[in-house]
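1. Below are the sequence and a predicted model; questions follow.
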Amino acid sequence: MSDHIENGVEESFISHLVELRDRLVRASIGIALMCALLMLWPGPSAIYDFLAQPMLASLPAGAKMIATGVISPFLVPMKVTLLIAFMLALPWVLYQAWAFVAPGLYTHEKKLIAPLVISSSLLFLGGVAFCYFLVFGRVFKFINEFAPASISVAPDIENYLDFIMSMCLAFGVTFEVPVVVVVLVRMGLVPLEKLKAIRSYVIVGAFVIAAIVTPPDIVSQFSLALPMWLLYELGLLVAPLFVKATQAPAEQD
């Protein structure tokens, strides 16, 4: 009897590993296909030129960025293309993660996971778009106007890539604040009233985090801190509705 149980447990474990492998392969294929499409059109060079536009717009007329590495002109656009491919394929990647855990969830739990996957993807991409279209231009303009006239500003493309990746990641993660609030309330980890009571501390914390992860200028700090606070307020508004919509039958009774 015990042998049958052990064999069943082992087979179940192996089947879960096979399922996990298949989901990882599908997620990787999705990223690879998106990367291949971006390689064909518009191409790595055009993608990097698009990402470099906020910096180039803030430089003097005719100024360009520089590449100090031998293979940087090839390697950096390829890295950017892979990064964009991952972000565009993020909903597919998160769907594979959801599909892996969904069979073991109750119906009310599935109601919890699916909206979180969709909202997390949209909020992360929204944070990246907010950073690119509304923040970069103002930050680069402020920095270049602050630079002394004796300095010729010619950013290195690798340093620029590192900077925009860190900034986009910071804003993408910051825009996940409503999801964090909803999860904390739905899982019963922190009561909604407690989250409302610590609102003032959250505002101070938002400005502290913004001062750490953004350049030392007031424009970029406010550009990160204010959305973080407003998204926290949005999470407080959405959390009760989400909790009510995803209650188990026993909880409703």
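-> All right, it came through fine.

2. Every contact and neighbour count from this point should use C-alpha atoms.
-> Fine.

3. Outside of the strand or helix carrying Gly127 itself, list whatever touches it.
-> For Gly127, the element it lies in under DSSP states H and E is helix 107-130. The contact list for helix 107-130 (C-alpha atoms under 8 Å, 6 or more residues apart in numbering) reads 87, 90-91, 94-95, 98, 102, 168-169, 171-176, 179, 245-248.

4. Just the buried ones from the residues you listed?
-> Among those, those classed as buried by 16 or more other C-alpha atoms under 10 Å are 87, 90-91, 94-95, 98, 168-169, 171-176, 179, 246-247.

5. In helices, which of these appear?
-> 87, 90-91, 94-95, 98, 168-169, 171-174, 179 (DSSP state H).

6. What is the nearest of these to Tyr160?
-> Ranked by distance to Tyr160 (C-alpha to C-alpha), these are led by Cys168 at 12.0 Å.

7. circling back to that earlier point, can I get the ones in helices among the buried ones among the contacts of helix 107-130 in a markdown table with distance to Pro77?
-> Output for these, formatted as a markdown table (distance: C-alpha to C-alpha, whole Å):
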| residue | distance to Pro77 |
| --- | --- |
| Met87 | 15 |
| Leu90 | 20 |
| Pro91 | 23 |
| Leu94 | 25 |
| Tyr95 | 28 |
| Trp98 | 31 |
| Cys168 | 17 |
| Leu169 | 18 |
| Phe171 | 22 |
| Gly172 | 21 |
| Val173 | 24 |
| Thr174 | 26 |
| Val179 | 32 |
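
8. between those, which is closest to Ile5?
-> Checking these one by one against Ile5 (C-alpha to C-alpha), the nearest turns out to be Trp98, at 28.2 Å.

9. how much space between the closest one and Val183?
-> 16 Å (C-alpha to C-alpha, to the nearest Å).

10. Got another one to weigh against that:
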Amino acid sequence: METTEMSVVDHLHELRKRIIISLITILSITILVYDQVHVLIKLLKMPISRFQIELVFFKLTDGFVSRLQVSLIAAVILTSPITISQILAYLSPGLKKGEKTFLYKNVLIISVLFALGVVFGFVLVLPYSLGFLIAYGSSYLKPALSGINYFNFIGIFCLYTGVVFLFPYVLVLLGKMSLINSKILRKYRKYVIIGAFMIEGVFLPSAGILTFVTAAAPVLIFYEATIWIIYFNERKKGRD
């Protein structure tokens, strides 16, 4: 019983250590970004520039909070490789040697996929989403966008698309650990296709068919590629 309690305590100490390292890293980058955040804010305002809408604030603290918020979200994105490595370091004691090697080799891939997802969401999906929401609201309301709400929306939106781009990696990882197989993924392929187009329909209701298909294509291509990657891994295991 004592050994079990010690192992649990050690486990919690390890978790605290990884969290502290990640938080200190994020905080440090937040401070650095905050000094030059006006450049980032100018970039984030570009999607609404064509609507000629000015951002406003309703509380005296909104200016400071929104600037801090943008800096924090930027820091979370910039430090994602370190955060991911800390998560893997925490999980590694419970994994086999081969699984550890597989995870650490793919830290860079995970980080790149996350960054691509963020850029994809900001450049391709976000302008059409904002266009629809602003046009819909303007049909019976006069737009006055709160700066803090606007930056919060963009931050959450881009973080979400970044996580979506990690979806294929998670499937490959689960396949590597034999928790799923290519047959299961093929079985649910039609549901993924329907779900992808339903989600794109929500975000891009006013976009043209070409943009609509282009926006949904990465998810479907990634899913199909994942099926084949897991399939070939299964065949390789069968030959070993």
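-> Arrived safely, thanks for sending. Computed from a predicted structure; not experimentally measured.

11. once the two are aligned, what's the mean deviation for the helix holding Gly127 of structure 1 against structure 2?
-> In the superposition against structure 2, helix 107-130 of structure 1 averages 2.1 Å from its aligned positions (mean C-alpha distance after the TM-score superposition for structure 1).

12. Skip ahead from that helix and say which helix or strand is next.
-> According to DSSP H and E, the helix or strand after helix 107-130 of structure 1 is helix 136-146.

13. Now that following helix on structure 2. Mean distance?
-> Averaged out, helix 136-146 of structure 1 is 5.0 Å away (mean C-alpha distance after the TM-score superposition for structure 1).

14. Show residues contacting that helix.
-> Against helix 136-146 of structure 1 from outside (C-alpha under 8 Å, 6+ apart): 54-55, 57-59, 153, 217, 219-220.

15. redo that, cut-off 7 Å
-> By C-alpha atoms under 7 Å, 6 or more residues apart in numbering, the surrounding residues in contact with helix 136-146 of structure 1 are 54-55, 58, 219-220.

16. now do stretch 77-89 of structure 2
-> Contacts for stretch 77-89 of structure 2 (C-alpha under 7 Å, 6+ apart): 18, 22, 26, 107, 111.

17. matching residues in structure 1 for that stretch?
-> Per TM-score structural alignment, the counterpart of stretch 77-89 of structure 2 in structure 1 is residues 87-99.

18. how about stretch 56-64 of structure 1: buried residues?
-> For stretch 56-64 of structure 1, by 16+ other C-alpha under 10 Å, it's 56, 58-59, 64.

19. now swap in stretch 222-235 of structure 1 and tell me
-> Those would be 222-225, 227-229, 231-235, for stretch 222-235 of structure 1 by 16+ other C-alpha under 10 Å.

20. Same question for stretch 142-151 of structure 2.
-> 146-148, 150-151.

21. what's the answer for stretch 192-206 of structure 2, then?
-> Buried-residue list, stretch 192-206 of structure 2, by 16+ other C-alpha under 10 Å: 192, 196-197, 200, 203-206.

22. Just give me the match in structure 2 for Gly8 of structure 1.
-> Using TM-score structural alignment, Gly8 of structure 1 sits opposite Thr3 in structure 2.

23. And Ala114 of structure 1, by the same measure?
-> Using TM-score structural alignment, Ala114 of structure 1 pairs with Tyr104 in structure 2.

24. Its match: neighbour count?
-> 16 (other C-alpha atoms under 10 Å).

25. Quick check: of the contacts of stretch 77-89 of structure 2, which has the highest neighbour count?
-> Ile26 (24 neighbours).

26. Tell me the residue in structure 1 aligned with that residue.
-> With TM-score structural alignment as the criterion, Ile26 of structure 2 matches Ile31.

27. and the strand or helix carrying that match, how far from the chain's centre?
-> Assigned by DSSP H and E, Ile31 of structure 1 belongs to helix 2-40. Relative to its parent chain, helix 2-40 of structure 1 has a centroid offset of 24 Å by C-alpha atoms, centre = their mean, to the nearest Å.

28. got the buried residues for it?
-> In helix 2-40 of structure 1, residues buried by neighbour count (16+ other C-alpha under 10 Å) are 20, 23-24, 27-28, 30-32, 34-35, 38-39.

29. And that helix, what does it pack against?
-> helix 72-88, helix 90-101 (3 or more C-alpha pairs under 7 Å, 6 or more residues apart in numbering; DSSP states H and E).

30. need the ones you listed in CSV with distance to Lys110 of structure 1, can you?
-> Below are the helices and strands packed on helix 2-40 of structure 1 laid out as CSV (distance: least, C-alpha to C-alpha, whole Å):
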stretch, distance to Lys110 of structure 1
helix 72-88, 24
helix 90-101, 9
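
31. Which of those sits closest to Ala46 of structure 1?
-> Among the helices and strands packed on helix 2-40 of structure 1, helix 72-88 sits nearest to Ala46 of structure 1 (C-alpha to C-alpha), with 8.6 Å.

32. That closest one: average distance to aligned residues in structure 2?
-> Relative to structure 2, helix 72-88 of structure 1 is 1.0 Å off (mean C-alpha distance after the TM-score superposition for structure 1).

33. Translate Arg189 of structure 2 into the numbering of structure 1.
-> By TM-score structural alignment, Arg189 of structure 2 lines up with Arg199.

34. from the buried residues of stretch 192-206 of structure 2, which is closest to Leu60 of structure 2?
-> Closest to Leu60 of structure 2, out of all of the buried residues of stretch 192-206 of structure 2 and judged by C-alpha to C-alpha, is Phe203, at 32.4 Å.

35. ok, now how distant is that closest one from Thr3 of structure 2?
-> 52 Å.

36. just Cys158 of structure 2 next, same as before
-> For Cys158 of structure 2 relative to Thr3 of structure 2 (C-alpha to C-alpha), the value is 44 Å.

37. Good, wrapping up.
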